[in-house]
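Q: Sequence and predicted structure, then a few things I'm wondering about:
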Amino acid sequence: MRVLGLDLGTVTLGVAVSDALGMIARPLITLRFEHEDFQHAISQLLPIIKEQGAKTLVLGLPKHMNGSLGVSALRSQEFKRMLEEAADVEVVLVDERLSTVAAQRMMIESDLSRKKRKQVIDQMAAVQILQGYLDRK
């Protein structure tokens, strides 16, 4: 059973997918939508969920370094609620602190150009979120 990893931004949604065994995450796509138009993001995501056969989605919860929740975390919680209403899936919130930093570091070490990094950063952050979840399972 495949699992999807999600990195939610205000205008993008990075999507990663696990292998069939649920062991390895890989980047899939970055969805784009108007500022905080999460309904549009979900309408783009639903066919991907169906195509991948995913029943579990792992959504990053951006906590502050002290563990408190800010505006971005509240946005993720609302997105989770909307997504669970729209699809028959379980959405698991996981701490995503430093996932984007780790993704950027990995891409810099891989010698990706700044332009290419900008194109795939959301997908790679989703990979970090999903891989962390898979490793803890």
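A: Sure thing, it's come through. Numbering: from 1, shown residues only.
Q: For the rest of this, base every contact and every neighbour count on C-alpha atoms.
A: Noted.
Q: Same question for stretch 111-121: list its buried residues.
A: For stretch 111-121, the neighbour count (16 or more other Cα atoms under 10 Å) marks 117, 120-121 as buried.
Q: How many neighbouring residues does L21 have?
A: The local packing of L21 (other Cα atoms under 10 Å) involves 9 other residues.
Q: take the one below as the second:
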Amino acid sequence: MTSPDLSEHGVPRGVRLAVDVGSVRVGVAVCDADGILPVPLKTLNRDPKRNSDVKVLVKEAHALGAVEVYVGLPMTLAGREAQSATMARAFAEHLAAALADADLGCAVRLVDERFTTVEAHRNLRAAGMDSREHRRVVDQMAAVGILRHALDLIRGRGEAGEPVGAPDLRSGEIRSDDSDVRG
């Protein structure tokens, strides 16, 4: 068995995306193949009826050659899933199915997103951005926080988050690997 190609920072090489799912917008961030610098990519309008947001993410994953997508999982301060976690889980499952159907070999994992939006607002204020302008980019910045957290977990543990099994849209069964690492 060959070991994965690691960057000098101890992260398996490959572009990664992160997604901050809200009821109105989806923020997206990306990092370089060495896992050094997560940056904002775009904000999508949430579209649970036509799933155009998921389709755009699949196109981005394909265009960038992404190896993983991290979806933020809303957690309470006590470490329990927040009410909006159901929406994030459903989004992650749908995204995993769409990526699998596109034969991209791109894993989807759920990652704790506590404080990412609060941190994003704080960073935008510190950068001098007017609070009325935050709405345009805060979801992207929250996705950057999710990706930064995932990369830190990879450096510390070797992987990050909880794998998401993709439901087979034709049979209704869950496609999954056998690992279950939370973080």
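A: The structure has been received and is ready for your questions. Remember, predicted model here, so these are calculated numbers, not experimental data.
Q: before we move on, the earlier item: wait, which of the buried residues of stretch 111-121 of structure 1 is closest to T10 of structure 1?
A: Ranked by distance to T10 of structure 1 (Cα to Cα), the buried residues of stretch 111-121 of structure 1 are led by I121 at 14.1 Å.
Q: That closest one maps to what in structure 2?
A: Alignment note (TM-score structural alignment): I121 of structure 1 maps to V138 of structure 2.
Q: do L134 of structure 1 as well
A: In structure 2, the residue paired with L134 of structure 1 is L151, using TM-score structural alignment.
Q: number of nearby residues for that match?
A: Neighbour tally, L151 of structure 2, other Cα under 10 Å: 25.
Q: hang on, the earlier thing: tell me which residues in the host helix or strand of the match of I121 of structure 1 are buried?
A: Secondary structure from DSSP states H and E places V138 of structure 2 in helix 134-157. The neighbour-count check on helix 134-157 of structure 2 (16+ other Cα under 10 Å) flags 137-155 as buried.
Q: before we move on, what about stretch 21-40 of structure 1?
A: Using 16+ other Cα under 10 Å as the test for burial, stretch 21-40 of structure 1 gives 22, 24-33, 38.
Q: Throw these into JSON lines and include distance to L46 of structure 1, thanks.
A: As requested, these are exported to JSON lines (distance: Cα to Cα, whole Å):
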{"residue": "G22", "distance to L46 of structure 1": "20"}
{"residue": "I24", "distance to L46 of structure 1": "22"}
{"residue": "A25", "distance to L46 of structure 1": "19"}
{"residue": "R26", "distance to L46 of structure 1": "19"}
{"residue": "P27", "distance to L46 of structure 1": "17"}
{"residue": "L28", "distance to L46 of structure 1": "14"}
{"residue": "I29", "distance to L46 of structure 1": "13"}
{"residue": "T30", "distance to L46 of structure 1": "14"}
{"residue": "L31", "distance to L46 of structure 1": "12"}
{"residue": "R32", "distance to L46 of structure 1": "14"}
{"residue": "F33", "distance to L46 of structure 1": "14"}
{"residue": "F38", "distance to L46 of structure 1": "12"}
